[in-house]
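In: Predicted coordinates and the sequence they were generated for:
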Amino acid sequence: MGEYYGVTVTCDGWTRPTRQSIINFKVNCDGRTIFLQSVDASSEKKDAKYIYNLLKEVAKDVRVKNVVQIVTDNGRNVKKSRERLMTNRMYHLFWTPYASQCIDLMLKDMGNLKAVKSVVEKARQVTTYVYNHGFALNLLRTKCGGHLVSPWLTRFVTNYITLKSFEMKKSGLRSVFALDEWFNWDGSNSQGGKAAQATIASEKFWDDLKKVVRILDSIVNILKLVESQKKPTLPIIWAAIEMMKMEVDVVYR
């Protein structure tokens, strides 16, 4: 790294489709990000001790005096290794969790709320039933002009996108379950078909969905902000989080 200072080391672990576990290390300095190394951790027990030793070696490679910050995910093993690294007097470090993962975990926590969970489960029952029956799916595509479900990198964001799609395609969905073709189809009399129709016809479902989408909108907007090409400063993210809190408070008041 030469005589650069103010270096940030980022640690990012992921698993390939072949189940190979990879940990990547990159360094950021002077506005540039450089790939440092990739570690195959498939045969290792990725506990706090192992992660600590990896981070310690990376800090030495980059030169300890150059490193001021380490950015990692929020796994328990990483948190423990971070605590150990930061209490070591040899290092003078700041530890920062990935902003996008923190926000994704906010979505996860919101998804565990009873009011949100109920709406998600009802919407999931509708989509599962429709997507498992070609006739119903064809009606939906015709009336709604596309799909309801758009898979994303995480399940929590996928849930939000699905609920948002429900809201945007409300009139199309309601018309699907009011068509003569629907009532003349044998599947409409099945338990799943009746449940899906009851959900779409329920005003309470749509009222609850609107509130949930409004809450999740504010969280996802922060996620878009931190993942944008033009990286926001911490005060901007802080202000966005404060606005999100106020929005949630207004909805639940």
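Out: Arrived safely, thanks for sending.

In: CA atoms for contacts and neighbours, from now on please.
Out: Fine.

In: Quick check, central residue of this protein?
Out: By Cα atoms, centre = their mean, the chain has its centre lying nearest to residue 104, at 3.6 Å.

In: Comparison target below:
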Amino acid sequence: MSENVGSGTGSSLPSIPRPTPAVSRRKNATGNRSDIGWKHGIDVQGNGKKVKCNYCSKTISREIYRFKHNLAGTKDIGYKPPSYHELRETQLKKTVNNVDEMLTEFKVEWKRTGCSIMSDGWTDKKRRSIFVKMLEDAVEFVGEENVVQIVTDNAANYKAAGERMMETRKSLYWTPCAAHCIDLILEDFEKKLKGKDLVRPGATRFATAYLTLTCLHDNKGPLMTMFTSADWKTTKVASTPEGIRVQNMALDSRLWKNIVICLKTAAPLIIVLRLVDSNEKPAMGFIFEGMRNAKETIRTNFGCVKKSYEPIWEIIDGRWESQLHRPLHAAAYYLNPHYHYEPNFMVDDADIKIDLYSCLKKLVPNQEERKKVGLQLPDFHYARGLFGNETAKSSRKTMLPAEWWDFYGDSCPELKKFTIRVLSLTCSSSGCEHNWSAFKMVHTKRRNRLHQKKMNDLVYVMYNLKLKGKQIRKTQELEFDAVHSDDEWITEDVNENIAESVEHSHLPTNDNTNDDPNSNEFAIPSMNSNEFNMGEGEEEDEHVNDDEDFVGRVEPEAERNDVSDEDGEDDDVDAMEDEDIGGFEF
């Protein structure tokens, strides 16, 4: 009881309890030992600063955190991440040095196998071309004696730069990119064969548009069923102008006929494109025969009717003879054991031998060594010595050409050295395009203040480590017979779909077709042929399709300009209503 002194009258007031101190919610605070570590130790001083272990009686200072590290047998100093400066300076330099050491083993092979320098065009801040200077720097880095060819696109400025390089450096070739050239051939089909927006290869990467047509052809039945179904008619899209236009196009037999024509024309070239676009196995020894086989396959697809396939041949020959073909292609064809001992090998072709000796003169500047190579060529041609060994004969098509020469060319050392450098080359510059993905991760519009050297080091490290990772994955044992490709333009499944769709496709028949049951059929080479088998028993890289599925040889058929029936009337063998191949209709 207390008195209210201020009022002057006595009164009683309820007592107010004093607040009790709040218990801290921290799990290691005094009075709140909820940390699991306290089950195994004793608080020595009552303030959590020192903890005595129940098992070893050791007293650990600096609270329960250190005590738990003592229980676990670990150090209490955690991982200290590198600072920003250490990452961009110390660690980056260390990684660059590690990559340099990793590449040492490959640099040793440069002198034996030769090198191909692949490049895109670059400009400086003032949009001036620095392409020639880049090539000069690359040649100096690799060593002129190790460089066999420079591969670029077919643009006029690249060609001028390449020819300039050949003038100043007499021992190397400039070679246009075969993949880009085949892409231009596909684009020429759209431009020169009266195409009407059926495909536009120029707007896509390589053969993507034709692969889209393959997908359409594979789904022809389901598409036509969909557009004639009641479900389609009840949709909102069916009554729109766009829906009506697409429906009419899908139900028009001329569309499907034109798609088949495109596939008959493009499928053989797509297979050659797949050959040259491989980044793992050198394609130099196969492109010459690959283009020859593609032309023969196209001729067969159109029933050997000259008026149908001749315009296509003219387009192919125009690009091949004026842009793509180089002496290296013919020389590699001649020296490739896959083809040299075949019955239809072009042994009497003077142009091939001229190109062979032209390469010999450029790549072997020493005259005495050239004479020895010339004297050793007959041993290879007639399979003398090791070349005639039974094992060598049986492995002509199961080993990579350069490896075959490495094993069985010892009796002709000068010829062996020259041949390995030719057969180890690539035909395409598309490999350097894959470097753009690494570059885009380093340099963007929002992150563009890196110094030039630091940016180059980052791309150098990222891309080489990526290639090394692919090599490691490639050497691992796989449980599957094949690995799907993740290439940017084509996959194994898509390529097989091309073969299936083309082999099972028929053009629409009409009343004017002849009685030939094969008149509406066309074929592409078998995907399982060994004709372009560039080595068996090797695992396939997940980024690149295996080259052993390339096209097989197509024996040429007797050429004929037309087919006449008993009444003297001409019937087109492929039932196109006497249309030329260029007649795309809608």
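Out: Thanks, I have it. The model shown is predicted, which means the values in this text are computed figures rather than measured ones.

In: Which residue in structure 2 aligns with the residue nearest to the centre of structure 1?
Out: Aligned against structure 2 by TM-score structural alignment, residue 104 of structure 1 finds its counterpart in residue 183.

In: so the residue nearest to the centre of structure 1 makes contact with residue 153?
Out: No - the pair formed by residue 104 of structure 1 and residue 153 falls short of the contact definition of Cα atoms under 8 Å, at 10.2 Å.

In: Tell me, how many residues neighbour residue 251 of structure 1?
Out: Under the neighbour criterion other Cα atoms under 10 Å, residue 251 of structure 1 is assigned a count of 11.

In: actually residue 55 of structure 1, sorry about that
Out: Using other Cα under 10 Å, residue 55 of structure 1 is surrounded by 20 other residues.

In: quick revisit: spit out the contact partners of the residue nearest to the centre of structure 1.
Out: Residue 104 of structure 1 is in contact with 154, 156-157, 223, counting by Cα atoms under 8 Å, 6 or more residues apart in numbering.

In: in which helix or strand would I find it?
Out: In this structure, residue 104 of structure 1 is located in helix 99-111 according to DSSP states H and E.

In: So which bits of that helix are buried?
Out: Applying a neighbour-count criterion of 16 or more other Cα atoms under 10 Å, one finds 99-100, 103-104, 107-108, 110-111 buried in helix 99-111 of structure 1.

In: Mind reading off the mean deviation between that helix and structure 2?
Out: Comparing helix 99-111 of structure 1 with its match in structure 2 after superposition yields a mean distance of 1.9 Å (mean Cα distance after the TM-score superposition for structure 1).

In: buried residues in stretch 114-122 of structure 1?
Out: Of all the residues in stretch 114-122 of structure 1, those buried under the rule 16+ other Cα under 10 Å are 116, 118-120, 122.

In: Narrow the residues you listed to those in helices?
Out: Within these, membership in helices is found for 116, 118-120, 122, as judged by DSSP state H.

In: Contacts only, for the residue lying closest to residue 197 of structure 2 once chain neighbours are set aside.
Out: If you skip the residues right next to it in sequence, residue 197 of structure 2 has residue 190 as its closest partner in space, 7.8 Å away by Cα to Cα, 6 or more residues apart in numbering. Contact criterion Cα under 8 Å, 6+ apart gives 196-201 as the residues in contact with residue 190 of structure 2.

In: Please apply the same query to residue 232 of structure 2.
Out: Neighbouring residues of residue 232 of structure 2 by Cα under 8 Å, 6+ apart: 226, 238.
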